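Need coordinates for the below:
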Amino acid sequence: MEEPKNANKINIDLPEDIAEGIYSNLAIITHSHAEFIIDFVKLMPGAPKAKVKSRIILTPEHAKRLYKALQDNVKKFEAIHGIIKESKDGGLPPFSLGGPTAQA
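I've put the predicted structure just below:
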């Protein structure tokens, strides 16, 4: 008896509100012995504090799978679009939160 061709396919529902995505310009990663926690944060100029916009909790195994998938996709992206340049400041936005702001 032959196995169905779609035996390993997963049917995924993507609701409209999730499909729009959430902007984040900072990720904070912490971990324990049992899980990895990734907080996606949005930093905005002049805002009194940054906000966590989304939190993802992964098992160590799934965190490693995500790591490998990101590596693979960055390689594919760079093969098409060229090397991604990293900023010298570690990629943090060039502003302070809650501090003095420049005036023009």
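
hey, let's count contacts and neighbours off CA atoms from now on
Noted.

quick one: residue 35 and residue 56 touch, right?
No: taking C-alpha atoms under 8 Å as the definition, residue 35 is not a contact partner of residue 56, at 10.1 Å.

Those two: which is more packed in?
Using other C-alpha atoms under 10 Å as the criterion, residue 35 and residue 56 rank with residue 35 on top: 15 against 10.

Without its sequence neighbours, what residue ends up closest to that one?
In space, residue 35 comes closest to residue 59 once its chain neighbours are excluded; the distance is 4.6 Å by C-alpha to C-alpha, 6 or more residues apart in numbering.

could you show me where the helices are in this protein, in order?
16-19, 60-81 (DSSP state H).

And those helices: which comes nearest residue 88?
Closest to residue 88 of these is helix 60-81 (C-alpha to C-alpha; 19.1 Å).

now that closest one, how far from the chain's geometric center?
12 Å (C-alpha atoms, centre = their mean, to the nearest Å).

What lies in contact with that helix?
34, 35, 36, 84 (C-alpha atoms under 8 Å, 6 or more residues apart in numbering).

Enumerate the positions of that helix that are buried.
Burial within helix 60-81, assessed by neighbour count using 16 or more other C-alpha atoms under 10 Å, is assigned to 60, 63.

want to put them side by side, so please do this one too:
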Amino acid sequence: MEKDEQQVAENQINIELNEEVAEGIYANLAMIAHSNSEFVIDFIRMMPGVPKAKVKSRIILTPEHAKRLLHALQDNIQRYEQTFGPIKRTEEAPKFPMNFGGTMGEA
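Here you go, the predicted model:
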């Protein structure tokens, strides 16, 4: 094995993704807080007509990793827009209760 190939092999990380995590969790709101040593991102799911929203996942990052995440998101959004066109953004805040289209029903 050449020196470059050996260095690449030593730097690889084996990442495991189980089925439950692979399914993902839907969130349509994120709240961010920080201290001098960490950033806390709460991913929340808001549903129409429901006054209570639940935090579905909380991620805690160091400031350095938060900045790396920011740059990774910027890079991915730029590549997405090059492929699919600009992402439309409204300056208007979401209205509650949110209406996801269609009629409201009762069960």
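
TM-score for this pair?
Superposed pair, TM-score by TM-score structural alignment, normalised by the length of structure 1: 0.85. Supporting alignment: 98 aligned residues with a C-alpha RMSD of 2.2 Å.

what's the burial count for the residue nearest to residue 35 of structure 1?
Applying other C-alpha under 10 Å, I find that residue 59 of structure 1 has 15 neighbouring residues.

wait, what's in contact with whatever residue of structure 1 lines up with residue 90 of structure 2?
Using TM-score structural alignment, the partner of residue 90 of structure 2 in structure 1 is residue 87. Neighbouring residues of residue 87 of structure 1 by C-alpha under 8 Å, 6+ apart: there are none.

what residue lies at the spatial centre of structure 2?
residue 43 (7.5 Å; C-alpha atoms, centre = their mean).

quick one: contacts for the aligned residue in structure 1 for that residue?
Under the alignment (TM-score structural alignment), residue 43 of structure 2 maps onto residue 40 of structure 1. Listed by C-alpha under 8 Å, 6+ apart, the contact set of residue 40 of structure 1 reads 24, 25, 26, 27, 28, 52, 53, 54, 55.

Now the alignment partner in structure 2 of the last one. Nearest residue, chain neighbours left out?
Read that as residue 55 of structure 1. In structure 2, the residue matched to residue 55 of structure 1 (TM-score structural alignment) is residue 58. Excluding the flanking residues, the one nearest residue 58 of structure 2 by C-alpha to C-alpha, 6+ apart is residue 42, at 4.5 Å.

Identify the residue of structure 1 aligned to residue 68 of structure 2.
Match for residue 68 of structure 2 (TM-score structural alignment): residue 65.

measure the equivalent of residue 19 of structure 1 over in structure 2 to residue 16 of structure 2 for me?
In structure 2, residue 19 of structure 1 lines up with residue 22, judged by TM-score structural alignment. Relative to residue 16 of structure 2, residue 22 of structure 2 is positioned 10 Å away (C-alpha to C-alpha, to the nearest Å).

residues shared between the contacts of the two?
By C-alpha under 8 Å, 6+ apart, no residue touches both residue 22 of structure 2 and residue 16.

For residue 42 of structure 2, list the residues it contacts.
With C-alpha under 8 Å, 6+ apart, residue 42 of structure 2 has these contacts: 30, 31, 32, 55, 56, 57, 58, 59.
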